[in-house]
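>>> Below are the sequence and a predicted model; questions follow.
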Amino acid sequence: MQPRSRGGGRVRRPSRGAVAVAKLRRGVHSRPPTKEEPIPATLRSLQTRVFALTWLSYASYYLVRKNYAVTKTSLEGQLDLSPELLGAVDTVYLAMYALGQFINGALGDRVGARRMLAFGMMGTSLVGFVMGIGQTGLVFAIAWGVNGLFQSTGWPNNVRAMAPWFSRDARGAVMGIWCTNYQVGGLVATALATFLVAHVGWRWAFFAPSMWVAAFGGILLVFLVERPKDAGLAPLDPDRAAAPPRAAPFREMMRIKRLWALGAAYFGLKLIRYTLLFWLPYYLEKSLGYDQETAGYASTSFEVGGVLGVVLVGWMSNRWSTNRSKLIAPILFALAAALFLYQWVGAAGLVPNVLVMALVGFMLFGPDALISGAAAQDIGGPDAAASAAGIINGLGSIGGILSGVVPAFVAASMGWDAVFYLFVVVALISAGIMAYLALAPPPAHARRR
């Protein structure tokens, strides 16, 4: 029977459309969309905004990171700074960057990603201006070390900002595309700094990027929405949202053995990645006899293969969203094989060299992005993703520090063949760690589905 009003007339029930409109006006969605349902336009719009802002944010960090490498020749020639001093500045930066990952990851989960990113971007832009007016090695060492702390706000807090906006089942593919930011950002930063040094001088290679980064930090502060609930939307991970908030997310993450294992595997990947990024052109020129221009262009095959690997491996990982280690482990074993193959065919000619190095990049960057991005979000969830990403990237960054020392020592004492055989061993160790995690029972957060 139809309900009646006190006056005896029938009460008109609101239509489904009216109910939906009323909910939208109140900013309320009672539940997240299922796989079969289309994503609401409001949620889709905010997902696009968060993706674009955080992608551009982390890519922009590289503008005040890669420019120092491009200006080294100018600093040596115009300010009479020695190569040893310039290398020491790099070491100070990497050490502070590794330390900052732990600090800024913990702060991000307490303060919030939006404010941490704005603070970090404005801070690193200020350092850029200091570098642009610097005259002495001491100023560069102190400023670039401080820059390492500001730069370390970028990864853990952008990863945290992305975590609440995409479900676990979609996270692998989304983060695969998102993680192209540090490859594209690095390429653009190098090209921009090269252009500025050539046309307006090395100081503007610091000034101009700093202006953009400071401006974008302000944009992020105004327009980044940190969580769906801040826009009146239901959380995309209801089980995680229903759990009580963590009182001390960083300390809780530090007690998770799986996180330390991921960090140990990532240590090996960053040791290999940073070495190839910094030393591959030198190896091609000095050991294989390529001219400087050819060596530079050929070395980009590593990053080009990496872009393809990040996107494809991320998409594939959605099938293993409860334990992405099952996908990462075999790819890392294939990385060891590709490194071994490169040592044998790399000297056979330019084409096989480029093709096999692209294969190395494919096999390395895919797992690299999954471990430091999607896997950190899987473990940390929306309220501890910054801490999880900071711990993993902090441990990995120690490998980045050693990339400036270990390969040079091994190459000087035993030759570059020994360096690549070392990388094969390192890749196998990382693959073994991931194989152990693949065979271990899935973590509790993955079983609650």
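Great, that's in hand.
>>> When you work out contacts or count neighbours from here on, use the C-alpha atoms and nothing else.
Noted.
>>> Could you report the neighbour count for E252?
By other Cα atoms under 10 Å, 14 other residues sit near E252.
>>> Please give me every residue in contact with the residue positioned nearest the centre of the chain.
With the centre of the chain defined as its mean C-alpha position, the nearest residue by Cα atoms, centre = their mean is W155, 5.2 Å away. For W155, the contact set (Cα atoms under 8 Å, 6 or more residues apart in numbering) comprises Y58, A389, G390.
>>> let's bring in a second model and compare:
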Amino acid sequence: MTGHVSTAVNEDTCLSREQQLWRIKILVSTYFGYAGFYLVRKVFTICKSTLAAPVEEGGYGMGFEAVANIWTAYLVAYMLGMFISSFIGRKWGPRVLLLGGLGLSMVCNIVFGFANSYTTFLVFMFFNGLVQAAGWPGTVGAVSEWLRKNERGTIMGFWSTNYVVGNIVVKNLGGFLLATCSINYGGYMGVRYSFLGCTLLAFAIWWLLFFWQRNKPQDLGLAPIVDLEQKADRSVTASLAERVTFRQYLDLLLNPVVPLMGCCYFCVKFLRYALDSWLPTFLDLQGMDIGRAAYYSAIFDYAGLAGAIVAGVALDRLFKGRWERVCLLMGLGTVAGYLAVARFGANPYALAFTYGLVGFMLYGPDTLLCGAGSVIVAGERNAVAVAGIVNGMGSIGPIVQEQIIGRLMGGRDPLQAVRLSNLLGLSISVFFVIFMAFIAWQVVRLRKRQG
């Protein structure tokens, strides 16, 4: 293990030209790097219909139940992989996660491009989930030692829109290849070209990471940018050594604040994935036609992007790095949004806009808990581990919500089912506020103790 060396830095000094240039490279490469992870993650979701369709209709003949099992395997592996990635990233650095995770995920997608059987898809999708989990902890860890305290929230607020770009690119490129090649050569070839085409673009992004990403300025012979010794805003005491033992990692994992952040993120991901998966259906059942439902459901996402950016700016300008206060305030806003949903639930158009309020309030904590908050709570060097642990616990949410809401929707009057689902969302948002209030209380106690 590398011993601890003093890393005190004056963060008020100006960056050198080389530091500024490399910081731009780091932000650009990690922004597109995480988008690249989406290119080898989301193709499966746009190919579901073809994979499930009967062979005589040009599909793979798997059926929707088998397709659902494959994606469930991915979600479970992704959750488990987060804990593995958080340890690997803390021990060997974010670069190992980014290049290794994206590289192995590309291999899985090449296999998907030539696979025909359910078993092959199931096995390699599970493996793909494990290596895909390297993406977010790796990217957060990769920027943590390049951003100073007074700018971290604002920059990461904009930077955290990377997954939206990835989603847009994979839907457009993958969808174009799927549609065009299916028409010209049949459904089989459409799926193959969709997987392989997106993998080819991800391969180009892998090289961008290879040349432009470094874990910290010192790896390039530059002076450090951030003060690793600064402890004023930290709620968790953890090793600042470049590499840690498994025991030191467990100390971080078992610190009460970090699991509480994971519980908060479980609530956030439960709500976000529930609305991402079910909102068009809710609006359709409320009387809006399916085309308009798909269109109006996007209000949730666009409002969420604005909320993520506003939360980052507010963290720096108004709350001076007090991430837990921003999350608590926006958590209360999420509760207010769900109360508005319950109040205006009879009108599908009003419902769409009130869900926009929920999205605005929800995406702020979403980006802070696994972004700037993960950096602040235990320091820049531990950001990769905290982000992985928090995301790992949070990733249980998407698995659970699909099953719970699916059961609520089954065998009931549609309007009653939507109402029950909204009440569930309100309950989860209240739990989120309770968890965040407890974290805020813990942080206040720790700061008073530290003087």
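Ah, there it is. Source: prediction; values computed, not measured.
>>> Got a TM-score for the pair?
In this superposition the chains share a TM-score of 0.87, using TM-score structural alignment, normalised by the length of structure 1; 417 aligned residues with a Cα RMSD of 2.3 Å.
>>> Translate the residue nearest to the centre of structure 1 into the numbering of structure 2.
Under the alignment (TM-score structural alignment), W155 of structure 1 pairs with W136 in structure 2.
>>> How about the secondary structure of that match?
Using DSSP: H, G, I helix; E, B strand; the rest coil, the structure places W136 of structure 2 in helix.
>>> what's the neighbour count on the alignment partner in structure 2 of A205 of structure 1?
Aligned against structure 2 by TM-score structural alignment, A205 of structure 1 finds its counterpart in S194. Here the number of neighbours of S194 of structure 2 (other Cα under 10 Å) works out to 30.
>>> again with K448 of structure 2
Residues near K448 of structure 2, counting by other Cα under 10 Å, number 8.
>>> Quick check: the gap between it and L260 of structure 2.
Distance of K448 of structure 2 to L260 of structure 2, computed by Cα to Cα, to the nearest Å: 20 Å.
>>> Please apply the same query to G337 of structure 2.
23 Å.
>>> So these two - more neighbours on which side?
Per other Cα under 10 Å, whichever of G337 of structure 2 and L260 has more neighbours is G337, with 24 against 18.
>>> hmm, back to that, residue contacts, the match of A205 of structure 1?
By Cα under 8 Å, 6+ apart, S194 of structure 2 lies in contact with V43, G113, L173, G174, G175, F176, L177, L178.
>>> What is the equivalent residue in structure 1 for the first one?
When structure 1 is aligned by TM-score structural alignment, V43 of structure 2 is paired with N67.
>>> same check, this time on the second one
In the superposition onto structure 1, G113 of structure 2 corresponds to G132 when matched by TM-score structural alignment.
>>> F129 of structure 1 versus the closest residue to its match other than its chain neighbours, what's the distance?
Counting by Cα to Cα, 6 or more residues apart in numbering, R203 is the residue found nearest to G132 of structure 1 once chain neighbours are left out, at 4.5 Å. R203 of structure 1 sits 9 Å away from F129 of structure 1, going by Cα to Cα.
>>> mean shift between the host helix or strand of G217 of structure 1 and structure 2?
Element membership for G217 of structure 1 (DSSP states H and E) is helix 204-223. After superposition onto structure 2, helix 204-223 of structure 1 sits on average 1.6 Å from its aligned residues (mean Cα distance after the TM-score superposition for structure 1).
>>> Mind listing what's buried along the helix or strand following that helix?
Sequence-wise, the next helix or strand downstream of helix 204-223 of structure 1 (DSSP H and E) is helix 238-242. By 16 or more other Cα atoms under 10 Å, the buried positions in helix 238-242 of structure 1 come out as R240.
>>> helices or strands up against helix 238-242 of structure 1?
Packing contacts for helix 238-242 of structure 1, counted by 3 or more Cα pairs under 8 Å, 6 or more residues apart in numbering; DSSP states H and E, involve no helix or strand.
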